[in-house]
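**Q** I'll drop the sequence and a predicted model, then ask my questions.
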Amino acid sequence: MTIVVRPAHTSELGDIGELTVRAYAEVLVDGSSYSTHLRDAATRAREAELYVALLGDDLAGTVTFCPQGSPWAEIAQPGEGEFRMLAVDPRHRRQGVAEALVSTCLERARELGYQALVLCSMDVQAPAQRIYARFGFERAPDRDWSPVEGVDLRGFRLAL
């Protein structure tokens, strides 16, 4: 089945938020309020660029692309784009959805003339990190950080 990636529609924001929470359920720290943040697709759509991947009529995945100046960017430096909250519905994993969303972010970063694309990932997200490696992302330890106690984020960067 063909994967279609496009900007999110306003009518989909609730479903996008719920999909994001489902996709991150395995890595959420118990008692974390991060699920509220993940669920807030409406704010991401306003303050960044929110994309969805469709498999047929199914909402299969989403990603937030953060252009320069977006308050959602966490580690991007001048001349870099960033993506966050790459989420694939557990029912649609291993079908190329994540790859299609990452490709969209790469295309967008190139369109904007950025020199690099960056992201953060947790150690428990090894499957996602394998995807990033296939695209050529390299570890960027100088971008590692911890937003809260017990959550260690690892930086990755791809020169464009």
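**A** Arrived safely, thanks for sending.
**Q** only C-alpha atoms for contact and neighbour calcs from this point on.
**A** Noted.
**Q** What is the neighbour count of residue 36?
**A** Using other C-alpha atoms under 10 Å, residue 36 has 12 other residues around it.
**Q** For whatever helix or strand residue 45 lives in, list every residue counted as buried.
**A** When elements are assigned from DSSP states H and E, residue 45 belongs to helix 41-47. Neighbour counts over helix 41-47 (16 or more other C-alpha atoms under 10 Å) mark 41-42, 44-45, 47 as buried.
**Q** what about versus this one:
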Amino acid sequence: MRVLFRARSLHDLDGKTDVNNVELLHELKFDQTAALYMTAGGFNNMKGLSDLEKDFESESWAASSGEFDLANTFVAKTWQFNFKTPTGKSGTLTFPMSAQLAQFKVDIHDGRPSGGGGPLLYKEWRFKGNVTSGTGIFKSSIIPPTTYFLVFQGRGNDCDNAEDFTHWPH
């Protein structure tokens, strides 16, 4: 299996942001819902989301498959995610684009060709940094240095396009 891994700065040698990558991030579209991932320990292993525990266990949340309504923006190299529960509670997480991008491209040998010729590669872009603020349901859980780990996944050729990144893990 051929794996290409690049850990690189999102800035050129002059310290300026790579305009192409930032432009691609502006073009990415998120789903309008997000799921709350929990381990078998449930809320016992989570800190800062006690406001959601009763809602999560209620019938209204169960009817929505444990999903939040989600709206997001990416402006001035900052992501802002607005979440709303089925019972109407809401909160916003804000975090800046990290200066580092970990990038993976893998030929998984499934025989699928890409539109540009060559194999259809599995791709990941990984960002890690500090959450700058949390409001509403997240307010009590954002204690510096709260970190985020954001992963975009998809398939395509070696050239990156917004349309290639169709998933973010949940």
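**A** Received it, and whenever you're ready, just let me know what you need. It should be emphasised that the depicted structure is a prediction, and the values quoted were computed from it without experimental measurement.
**Q** care to give me the TM-score?
**A** After superposition, the two chains reach a TM-score of 0.33 (TM-score structural alignment, normalised by the length of the first structure), with 83 aligned residues with a C-alpha RMSD of 4.3 Å.
**Q** ok so, going back, next helix or strand past the helix holding residue 45 of the first structure?
**A** On the C-terminal side of helix 41-47 of the first structure, the closest following helix or strand by DSSP H and E is strand 49-55.
**Q** what's the angle from the following helix or strand past that following strand to strand 49-55?
**A** The helix or strand immediately downstream of strand 49-55 of the first structure is strand 58-66, counting by DSSP H and E. Strand 58-66 of the first structure and strand 49-55 meet at an angle of 160 degrees, taking axes from the mean of the first three to the mean of the last three C-alpha atoms, to 10 degrees as the criterion.
**Q** Output the contacting helices and strands for the helix or strand following strand 58-66 of the first structure.
**A** Beyond strand 58-66 of the first structure on the C-terminal side, the first helix or strand identified by DSSP H and E is strand 80-88. Using 3 or more C-alpha pairs under 8 Å, 6 or more residues apart in numbering; DSSP states H and E as the contact test, the elements touching strand 80-88 of the first structure are helix 13-24, strand 58-66, helix 97-111, strand 116-122.
**Q** Which stretch among the ones you listed is buried most, on average?
**A** Mean neighbour count (mean count of other C-alpha atoms under 10 Å) peaks for strand 58-66 among these, with a mean of 25.
**Q** surely residue 153 of the second structure meets residue 127?
**A** No - counting by C-alpha atoms under 8 Å, no contact exists between residue 153 of the second structure and residue 127, whose distance comes to 11.8 Å.
**Q** Could you tell me how far residue 84 of the second structure is located from residue 90 of the second structure?
**A** Distance, residue 84 of the second structure to residue 90 of the second structure, using C-alpha to C-alpha, to the nearest Å: 4 Å.
**Q** Next: residue 19 of the second structure.
**A** Distance of residue 19 of the second structure to residue 90 of the second structure, given as C-alpha to C-alpha: 33 Å.
**Q** Of the two, which one has the most company?
**A** Between residue 19 of the second structure and residue 90, counted using other C-alpha under 10 Å, residue 90 has the larger neighbour count: 18 against 12.
**Q** all strands of the second structure, in order?
**A** Using DSSP state E, the strands assigned to the second structure run over residues 2-9, 33-35, 67-75, 78-84, 90-96, 100-107, 121-130, 133-134, 147-156, 165-167.
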